[in-house]
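# Predicted model and sequence follow; I will ask about them next.
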Amino acid sequence: MKLQEFFEEHPAAAIAFSGGADSAYLLAEALRAGCRVRPYFVKGPFQPAFELEDARRLCAQLGAELTVLAADPLANPEVVANGPRRCYYCKKAIFGALLAAARADGFAELWDGTNASDDAQDRPGMKALEELQVLSPLRLCGVPKTQVRARSRELGLFTWEKPAYACLATRIPTGTAITAGALERVEAAEGALFALGFTDFRVRVLGELARLQLPAAQLAAAAEKHGAITRALNPWFSGVLLDLTPRREE
């Protein structure tokens, strides 16, 4: 099935909108197809502030009305425990809230931006989406990440080259309890690294230490700027470790 055919069969829906490349492209194409769609952004401790800023900017560009919902995954003990199924429990709660809000606004369907390049075996949260009957048009229509970026560029979406940005909870090692304080430290540290010119990286928490994962092209610059990086992250971490294995896109 082609994306246009999907839109013809599904003319109205709410969209789980993160402000990232995938959901931005899905929203843009749905609007171009004449669908009645509304994007919903979930604001909570797992999302950095810039994601909401990007979501608002993109919706303003497309002329779409953005609905912002508040959610606190840390209210769920199974999420806080951060076991292997943490993403499942988190997605189940968040998308359950999205579905309730969407139905209250008159939408029978909820879509998300999962694309055909996403590996279901590596994403336990997809199980929750399946159980909640959330539809993933890009995945169902075989649209890979490369096509998302290429078409987004053609459509003039600023998100076309935006790196994937997994939620802040992924920075905490599995089995280590997630706290609001740890998430705040990560967000602040990653903001400091952005200010130093680094992109598409991760700050992983190792107790009081930060482990930096960077793309291969930025490893040399990180080594050269080790002093500046250490000073920038010092308010939140007592030391910084540079992972020499290049980071791959999640």
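Looks like it came in fine.
# from here on, contacts and neighbour counts on C-alpha atoms
Fine.
# which helices and strands does the strand ranked longest in the chain pack with?
Ranked by residue count, the top strand of the chain under DSSP state E comes out as strand 36-43. In terms of contacts (3 or more C-alpha pairs under 8 Å, 6 or more residues apart in numbering; DSSP states H and E), strand 36-43 is packed against strand 12-16, helix 21-32, helix 49-62, strand 67-70, helix 86-104.
# Which positions in it come out as buried?
Residues of strand 36-43 classed as buried by neighbour count (16 or more other C-alpha atoms under 10 Å): 37, 38, 39, 40, 41, 42, 43.
# before we move on, what about stretch 185-197?
Applying a neighbour-count criterion of 16+ other C-alpha under 10 Å, one finds 185, 186, 187, 188, 189, 190, 191, 192, 193 buried in stretch 185-197.
# just stretch 60-72 next, same as before
Residues 64, 66, 67, 71 are the ones in stretch 60-72 that count as buried (16+ other C-alpha under 10 Å).
# ok so, going back, could you list which of the buried residues of stretch 185-197 belong to strands?
Per DSSP E, the buried residues of stretch 185-197 never map to strands.
# now the residues you listed as a markdown table including distance to residue 240?
Supplementary listing: those in a markdown table, determined by distance: C-alpha to C-alpha, whole Å:
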| residue | distance to residue 240 |
| --- | --- |
| 185 | 13 |
| 186 | 12 |
| 187 | 15 |
| 188 | 14 |
| 189 | 11 |
| 190 | 12 |
| 191 | 15 |
| 192 | 13 |
| 193 | 12 |
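# Name the nearest of those residues relative to residue 98.
Minimum distance to residue 98 across those is 24.1 Å, recorded for residue 187 (C-alpha to C-alpha).
# residues near the residue lying closest to the closest one once chain neighbours are set aside, how many?
Spatial nearest neighbour of residue 187, excluding adjacent residues (C-alpha to C-alpha, 6 or more residues apart in numbering): residue 48 at 6.2 Å. Using other C-alpha atoms under 10 Å, residue 48 is surrounded by 20 other residues.
# another one to put next to it:
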Amino acid sequence: MLPADLTAKLEQLKKNLTELESILVAYSGGVDSSLLLKVASTTPVKVLAVTAASPTYPQAEIEAATRLARELGVQHMVINTNEMDNPEFCANPPERCYHCKKELFATLQELAREHGLKAIVDGANADDRSDFRPGSQAAREYGVKSPLQEAGLTKDDIRQLARHLGLPNWDKPSMACLSSRIPYGQAITAEKLKQVAAAEDYLRQFGIKEIRVRHHGTIARIEVNPSAFALLIDSKVRANLVNYFHTLGFTYITMDLEGFRSGSMNAVLNK
């Protein structure tokens, strides 16, 4: 049984979605947008889920999002976005996400018109209000709605609801785009994104769920939960890891003793 307050939030979410009548869901396959899509699929609302594919997002994530959309029985499209062609994005300023989301929402707006859909919705939640989210400015400019946020659903609420509703990715770690691994002010390139993607894929073979490999030029800074430290510094594992990271082009391989933390690159910003 769900707590009464969470049941009320779920009902509010359904009400908000139903009032929109027809929606295009900006669907990444993460737990937030997956819950949004799941709940929308239980309402009379006409739904189209759209996933953006680009070098900044791992292909495995696109494939997982596609499988789940198929399981939910909703119409789903994968589109290609071209943020890597935008010099303002590739320069990697603190407002990088604004430039990415601006292109995405412009594309989604056109798609919504083509399919006769009245609203674009994203998976922003109530916790996002207290985080540094430049992409939210782009959402406001394009009139994108955030039904989870409007219903007061926090990240913990969303995971609890996703589990209750049987979503297989209810405990999936947050997956920011690969450009977030590169320090602000250092150019985003396809080569760097490939290095990061390959490095993180390698670490996942050890069953580690929360991983970030931060790209500091010739230095790879590995962020994992402290519980995984012992595994990675095992002599054989460490030797193989170092050798593999060298083949990717990293000269120095380090482990961050503070451990995994989402958005750690924001620590340099003047809040």
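Looks like it came in fine. Note that the structure is a prediction, hence the values are computed from the model and not measured.
# Residue 99 of the first structure -> the second structure?
In the second structure, residue 99 of the first structure lines up with residue 109, judged by TM-score structural alignment.
# so that match touches residue 120, yeah?
Yes: the criterion here is C-alpha atoms under 8 Å, and residue 109 of the second structure meets it with residue 120 at 7.2 Å.
# Looking only at neighbour counts, state which of the two leads.
The residue with more neighbours, out of residue 109 of the second structure and residue 120, is residue 120; 24 against 19, by other C-alpha under 10 Å.
# which residue in the first structure lines up with the more buried one?
By TM-score structural alignment, residue 120 of the second structure lines up with residue 110 in the first structure.
# Not counting its neighbours along the chain, what's nearest that match?
residue 14 (4.8 Å).
# And for residue 242 of the second structure?
Nearest residue to residue 242 of the second structure in three dimensions, chain neighbours excluded: residue 253, at 6.6 Å (C-alpha to C-alpha, 6+ apart).
# just residue 145 of the first structure next, same as before
residue 117 (5.8 Å).
# Assign that neighbour to helix, strand or coil.
coil (DSSP: H, G, I helix; E, B strand; the rest coil).
# related to what we said a few turns ago, who are the contact partners of the match of residue 120 of the second structure?
Counting by C-alpha atoms under 8 Å, 6 or more residues apart in numbering, residue 110 of the first structure touches 13, 14, 15, 16, 98, 99, 102, 134, 135.
# between those, which is nearest residue 201 of the first structure?
Relative to residue 201 of the first structure, the closest of the contacts of residue 110 of the first structure is residue 16; by C-alpha to C-alpha it sits at 24.1 Å.
# what does the closest one align to in the second structure?
With TM-score structural alignment as the criterion, the equivalent of residue 16 of the first structure in the second structure is residue 26.
# Likewise for residue 71 of the first structure?
So residue 71 of the first structure corresponds to residue 81, using TM-score structural alignment.
# count of neighbours near the closest residue to that match other than its chain neighbours?
In this structure, residue 81 of the second structure finds its nearest non-sequential neighbour in residue 54, 5.7 Å apart by C-alpha to C-alpha, 6+ apart. For residue 54 of the second structure, the count of nearby residues is 16 (other C-alpha under 10 Å).
# List the residues that contact the corresponding residue of the first structure for residue 54 of the second structure.
Using TM-score structural alignment, the partner of residue 54 of the second structure in the first structure is residue 44. For residue 44 of the first structure, the contact set (C-alpha under 8 Å, 6+ apart) comprises 70, 71, 72, 73.
# Can you add distance to residue 140 of the first structure and give the residues you listed back as CSV?
Converted to CSV, the contacts of residue 44 of the first structure look like this (distance: C-alpha to C-alpha, whole Å):
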residue, distance to residue 140 of the first structure
70, 29
71, 28
72, 30
73, 28
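# Run through the neighbouring helices and strands of whatever helix or strand residue 7 of the second structure lives in.
For residue 7 of the second structure, the element it lies in under DSSP states H and E is helix 4-20. If you count contacts as 3+ C-alpha pairs under 8 Å, 6+ apart, helix 4-20 of the second structure packs onto helix 31-40, helix 147-150.
# now the angle from the next helix or strand after the last one to helix 4-20?
So the one you mean is helix 147-150 of the second structure. As assigned by DSSP H and E, the chain's next helix or strand after helix 147-150 of the second structure is helix 155-164. On the basis of axes from the mean of the first three to the mean of the last three C-alpha atoms, to 10 degrees, helix 155-164 of the second structure is oriented at 80 degrees to helix 4-20.
# what stretch of the first structure does helix 155-164 of the second structure fall on?
With TM-score structural alignment as the criterion, helix 155-164 of the second structure aligns to 145-154.
# Stretch 173-186 of the second structure too?
Mapped onto the first structure using TM-score structural alignment, stretch 173-186 of the second structure spans residues 163-176.
# Let me see the residues that make contact with that stretch.
20-21, 45-48, 81-84, 178, 182-183, 186-187, 200, 202-206, 249-250.
# Point out the ones among the residues you listed that are inside helices.
Judged by DSSP state H, helices contain the following of the contacts of stretch 163-176 of the first structure: 21, 81, 182, 183, 186, 187.
# Tell me, how many residues neighbour the third one?
It refers to residue 182 of the first structure. Each residue near residue 182 of the first structure was counted by other C-alpha under 10 Å, and the total is 19.
# Check residue 108 of the first structure too.
13.
# quick revisit: with residue 36 of the second structure as the reference, measure out to the match of residue 16 of the first structure.
10 Å (C-alpha to C-alpha, to the nearest Å).
# any common contacting residues for these two?
Counting by C-alpha under 8 Å, 6+ apart, the common neighbours of residue 26 of the second structure and residue 36 are residue 123.
# Which residues are in contact with the match of residue 99 of the first structure?
With contact set as C-alpha under 8 Å, 6+ apart, residue 109 of the second structure has these partners: 120, 142.
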